[in-house]
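# Coordinates for the following, if possible.
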Amino acid sequence: MAEQKKNAGFTRFLNTIERIGNKLPDPFMLFVSLAVLVILLSGFISLFDVTFNQPGSDEQTSIKNLLSAEGLQFMVTSVIENFVGFTPLGIVLTMMLGVGLADKVGLLETLIKNTILRAPKALITYAVVFTGILGNLAADAAFVIVPPLAAMVFYNVGRHPLAGLAAGFAGVGAGFTANIIVANTDAVLSGISTEVMQTIEGAPTVTPVDNWYFMLVSTLVLTAAGGLITEKIVEPRLGRYDGGLTKTFDETTALEKRGLRNAVIAAVVYIALLILALVWPDSSLRNDQGGMIPSPFISGIVPVIMLFFITIGVTYGVTLKKIDNSRSIAKYMGEAMKDMSSFIVLIFAVSQFISYFEWTNIGSWLAVTGASFLDSVDLTGITVVVLFILLTALLNLFVYSGSAQWALEAPVFLKMFYILDYHPAFIQAAYRVADSSTNIVTPMNPYFVIVLAFMKEYDNKAGLGTLMALMLPYSLIFLTVWIILFLVFVMLGVPFGPGIGVHV
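Below is the predicted model:
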């Protein structure tokens, strides 16, 4: 009975969050309002001559005033650049050229019917979360691929599609920095750490494999946690799906099976050619040292994935005679782009808001102020590291980019903890625990509104509050479970990577 009361209380809490959140304006108007707020806030803060030092620099930085002549010039002249230069816009539209084509010709529907839907139902939830976590290999493209496909999978096995979407988004967003192999995130963060520690004589160098053991185990633990959250908290709260969607899947025809077979063959050939291009002596897809992290291949993963979907989509479409000339390809791609029209309108407002926030230095000021506060607290032991994790999780609500936030925090915290005899790679692992957990509940995440658009396909009444209420359990529990795992590694003396312990 006590457990039932506890669950009922938590459900009421989430319902309250949903009600409050849904009172917020439409996402487009919300970001217009936030942009106006940044404009007014920059003018107010600038009256007090607020200055701060960027980490690693003695040069003072001030809050820029968007109501000044310089600020007005910036707002007027940067509108187009802010919009067309907004990275998620290019990623999403590029991906949708391929994914949208494969969807419009019916390949994804046939694939779901003949593969995922035949998997043991008990494993579907965990497979979705695991796939989402591994998705960071495809960088931000995973935000566009995994959540909508997960929703389709859940819908077609008779489960609530929003539960599948939430599980996919949790895996991609809250588990973004974890993986079972060394990924681009490892290279970027370790590069920043090494750059910072080079200023201290005799300090260790941080390599991309220094957090590998911890991230490998994290992937498995978060997969289990995400599956349990979906099945024990999120899905029971959603109840039975009775939305207006009436899409049904018929039995696969012989022609569809032949098309799927040909698409699989095309996929194998594409991957084989790609592997051949990667292992070819002096391949231009590898870096100068012959490695893969970082490399032109990793940097160009979005067009690589787009071409993959175009290849299998065209193969399937030709087999089913849905594509009989080049105009058919353009037609299906155009239909996919029509579905993105509301997203494009929304991104216009989002891009202006984020650009204003970055130009004024308000985000950097908030991050540096928080970092300076923790630096001034005289604490020792693992407690201060846990406080650092919690502070980073909070700052992540304002500075979405993991590499940008680490560039702000590393010059302060790596040096401070190094003086306390903590290994820089260990502190980097602590940072990564917090870096992902709140990605799925902050509107600073540009893909937050994209997932909301996917959600509206199944529930047109869903709003920001609905998505926040869905994702809050993942965010809080992932952060808690990850901290516990972090402390287990510390207490048992398990290395975080090859030869990497808590202390130098």
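
# can we go C-alpha only for contacts and neighbour counts from here?
OK.

# which SS state does the closest residue to residue 416 other than its chain neighbours fall under?
Leaving out its chain neighbours, the residue that sits closest to residue 416 by CA to CA, 6 or more residues apart in numbering is residue 375, at 7.1 Å. Following DSSP: H, G, I helix; E, B strand; the rest coil, residue 375 is assigned to helix.

# With the one 4 residues further on instead?
For residue 379, the secondary-structure state derived from three-state DSSP is coil.

# cool, and residue 159?
Classification of residue 159 by three-state DSSP places it in coil.

# Was I right to think it contacts residue 236?
No. Between residue 159 and residue 236 there is no contact under CA atoms under 8 Å: 10.5 Å.

# of the two, who's got more company?
residue 159 (17 against 13; other CA atoms under 10 Å).

# how close does that one sit to residue 171?
18 Å (CA to CA, to the nearest Å).

# go on, residue 108?
According to CA to CA, residue 108 and residue 171 sit 21 Å apart.

# Check residue 382 too.
Per CA to CA, residue 382 is found 28 Å from residue 171.

# more crowded one of the two?
Shown here are residue 382 and residue 171; by other CA under 10 Å, residue 171 has more neighbours (35 against 13).

# what ranges do the helices span in the stretch 151-300 of the chain?
Assigned by DSSP state H, counting those that start in this stretch, the stretch 151-300 of the chain shows helices spanning 161-169, 184-197, 212-229, 235-238, 254-279, 296-299.

# name the helices or strands packed onto the second one?
Taking 3 or more CA pairs under 8 Å, 6 or more residues apart in numbering; DSSP states H and E as contact, the helices and strands that helix 184-197 lies on are helix 402-419, helix 424-437.

# Show me what the last one is packed up against.
Yep, that's helix 424-437 we're talking about. Helix 424-437 sits against helix 184-197, helix 382-395, helix 402-419, helix 464-492, with contacts defined as 3+ CA pairs under 8 Å, 6+ apart.

# run the last query once more with 7 Å
Where contact means 3 or more CA pairs under 7 Å, 6 or more residues apart in numbering; DSSP states H and E, helix 424-437 is packed against helix 382-395, helix 402-419, helix 464-492.

# Next, the second sequence, to be compared with the first:
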Amino acid sequence: MSVASRALNAVERIGNKLPDPVFLFLWLILGLIVLSMVGAGLGWSAINPVTGEQLTAESLISPANLERLIIGMPRTLADFPPLGIVITIIYGASVAERTGMFATAIRGALLNAPKSILTPVIVITGMVSHHASDASYVVVIPLAAVIFAAAGRHPLAGLAAGFAAVSGGYAGNLFPGASDALILGITEPAAQLIDPSYSVNIAGNWFFIVGVVFVFTPIVWFLTDRVIEPRLGKWTPSAGVAAPATSEKQLLTVDEKRGLKFAGLALLGMIALWTLITLLPNSPFVDPAAEPEQRFNPLYRSLVAFFAATFFITGGAYGVGSRSIQSHHDLVRMMREGIEQLAPYIVLAFFAAHFVAMFNWSGLGPILAVNAAAGFQTLSLPAPLLLICVVLISCFFDLFIGSASAKWSALAPVVVPMFMLLGISPEMTTAAYRMGDSVTNIATPLMSYFPLILTFAQRWDPKFGLGSLMATMLPYAGAFLIAGLIMVAGWVAFDLPLGPGVGVHYELPAHIVASPAP
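So this is what the prediction gives:
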């Protein structure tokens, strides 16, 4: 057995021994309680360099904290920022998904792609399909294999390209969506541990996620066409596997085409409406009293409502045009089903919310951040190198914990405040985390959809095993890691904007001494 195989087997064994993320948070909470008792007993403290406040560790079993925990339990869950944001967007996204709009738009984009640019069209479609949530895995990836086969190319190369785009390119998209709301919703309370006035909006990583699309697309294109497909060789159907053609069922029907036209008109209407509200005198989306770069912050914060309403209206318009909606009862049913699908996340959110809140009550987060930042300042490490560390840490944890929100809920209360004190904005730290979270998804068998992708692959080649899929995807993972590290470092080095009004650096208030006090 090769060294690589032994290493992968070791990762699989370790990962299989990890508890479910819910119980992982339970263990983290128990460990946090013990750590808070130790910190309070030893008098751990620091000075918040932004507010000048004396930070002291508090035991989580103190009367005040026990009261917060037990009596305030419902409020703790309700105040968990990502929960309300995700539920709001899901109300609309569930309509767009269940009417068939997302799946039809994806199929239409892929089926009409010219053969010469088939791979990049699949890649870009796969990244944009993140708005369709889990539908991206069950629509884009198998359909990419079918379309490659119909074009006379190896279907497993198409499957690999689709998998690389949907899962490996998880940090990339052309527009913010539910995943941005979820991750940045966790970032905001972490940033407020240091600066209580700090606010984060859903567009805080917009330019960065678009950059990921432009960086990763040519990588997947080159690897698929020049490395993966030649390695797979000429495809010949195995026994019992018929060479597929694009069936009539896969082609868009008249109703589906009409539905997409209705959805397109609805989308233009929503964009026009939001533009009109922004341009009106005394617009609620513009703050004329704020600094120039901050004046449109209300508009950026309105994007959660914009995407929720846009998904709902365009999905409804598609449903009317395609006749997948017969009455308003269908709309209510689709929203209800979307919330039902969130049940696993809501269960996890309860424990994640309490971990984040208790971390805040203990005071350990900012204390660790202030002292760690002081230690890093003595090392004088450049900002790009610091963020590369975040990418690598994220990559490592991604081998064992699939949930992006679970990992970020645990990491954000420490790394976000720490990097703020080192002059790096919460949005830049979040972008580095998201980059690392995207790299190893496609190379670990612990990823929740990995068995499903293997099943898709075995439809084309029954002998295609777990090792075959991992070997096929490792070149993408390696290339993504190198490109991701360069991209994050370059973004910081050139001080590029991360989103509208959001930059790489965070500046301490002018009256604050730059170096954090230990």
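
# Post the TM-score for the overlay when you can.
Once superposed, the chains reach a TM-score of 0.65 (TM-score structural alignment, normalised by the length of structure 1), with 410 aligned residues with a CA RMSD of 5.0 Å.

# ok, back up a step: may I see the helices and strands packed on helix 424-437 of structure 1 organised as JSON lines, with distance to residue 19 of structure 1 added?
Shown next, in JSON lines, are those (distance: least, CA to CA, whole Å):
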{"stretch": "helix 382-395", "distance to residue 19 of structure 1": "23"}
{"stretch": "helix 402-419", "distance to residue 19 of structure 1": "30"}
{"stretch": "helix 464-492", "distance to residue 19 of structure 1": "7"}
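
# Quick one: closest of these to residue 320 of structure 1.
helix 464-492 (37.6 Å; CA to CA).

# starting at the chain centroid, how far to that closest one?
Relative to its parent chain, helix 464-492 of structure 1 has a centroid offset of 15 Å by CA atoms, centre = their mean, to the nearest Å.

# how far off helix 212-229 does it point, in degrees?
Computed by axes from the mean of the first three to the mean of the last three CA atoms, to 10 degrees, the angle separating helix 464-492 of structure 1 from helix 212-229 equals 140 degrees.

# which one in structure 1 is aligned with residue 296 of structure 2?
Alignment note: residue 296 of structure 2 maps to residue 294 in structure 1; criterion TM-score structural alignment.

# most centrally placed residue in structure 1?
Central residue check for structure 1 by CA atoms, centre = their mean: the C-alpha nearest the mean position is that of residue 173, 3.5 Å away.

# Can you name the residues that contact it?
436, 439, 440 (CA atoms under 7 Å, 6 or more residues apart in numbering).

# same thing but at 8 Å, please
With contacts defined as CA atoms under 8 Å, 6 or more residues apart in numbering, residue 173 of structure 1 is in contact with 132, 133, 143, 436, 437, 439, 440.

# what range in structure 1 matches stretch 87-107 of structure 2?
By TM-score structural alignment, stretch 87-107 of structure 2 lines up with residues 93-113 in structure 1.

# distance between the ends of the matching stretch?
Span of stretch 93-113 of structure 1 from end to end, CA to CA: 26 Å.

# swap in stretch 155-167 of structure 1?
Terminal residues of stretch 155-167 of structure 1 are spaced 13 Å apart (CA to CA).

# From the chain's centroid, how far away is that stretch?
The answer for stretch 155-167 of structure 1 is 19 Å, by CA atoms, centre = their mean.

# For that stretch, buried residues please.
155, 156, 159, 160, 161, 162, 163, 164, 165, 166, 167 (16 or more other CA atoms under 10 Å).

# counterpart of the second one in structure 2?
Just to be clear, that refers to residue 156 of structure 1. Counting by TM-score structural alignment, residue 156 of structure 1 corresponds to residue 143 in structure 2.

# One more: the last one?
For residue 167 of structure 1, the aligned residue in structure 2 is residue 168 (criterion: TM-score structural alignment).

# which residue numbers in structure 1 go with stretch 55-62 of structure 2?
So stretch 55-62 of structure 2 sits over residues 61-68 in structure 1, by TM-score structural alignment.

# ok so, going back, skipping adjacent residues, who's closest to the match of residue 167 of structure 1 in space?
Leaving out its chain neighbours, residue 168 of structure 2 is closest to residue 438 (CA to CA, 6+ apart), at 4.9 Å.

# coming back round to it: can you list the neighbours in contact with the match of stretch 55-62 of structure 2?
Taking CA under 8 Å, 6+ apart as the rule, stretch 61-68 of structure 1 contacts 39-40, 42-43, 45-46, 49-54, 71-72, 74-75, 356, 359-362, 365.

# go again using 7 Å as the cut-off
Stretch 61-68 of structure 1 is touched from outside by 39, 42-43, 45-46, 50-54, 71-72, 360-362, with contacts defined as CA under 7 Å, 6+ apart.

# Can you tell me which of those is nearest residue 185 of structure 1?
Taking CA to CA as the measure, residue 185 of structure 1 lies nearest residue 54 of these, at 23.0 Å.

# and residue 52 of structure 1, helix, strand or coil?
Classified using three-state DSSP, residue 52 of structure 1 is strand.

# I'd like the distance between it and residue 192 of structure 1.
Using CA to CA, residue 52 of structure 1 is found at 21 Å from residue 192 of structure 1.

# circling back to that earlier point, between the helices and strands packed on helix 424-437 of structure 1, which gets nearest to residue 11 of structure 1?
Nearest to residue 11 of structure 1, of all these, is helix 464-492, at 9.6 Å by CA to CA.

# Remind me what the closest one packs against, helices and strands.
If you count contacts as 3+ CA pairs under 7 Å, 6+ apart, helix 464-492 of structure 1 packs onto helix 2-22, helix 212-229, helix 424-437.

# buried ones in it?
By 16+ other CA under 10 Å, the buried positions in helix 464-492 of structure 1 come out as 464-475, 477-483, 485-486, 489-490.

# where's the match of residue 167 of structure 1 relative to residue 142 of structure 2, distance?
Residue 168 of structure 2 sits 16 Å away from residue 142 of structure 2, going by CA to CA.

# before we move on, back to that, quick one: buried ones out of the contacts of stretch 61-68 of structure 1?
For these, a neighbour count by 16+ other CA under 10 Å gives the buried set as 39, 42, 43, 46, 52, 54, 71, 360, 361, 362.
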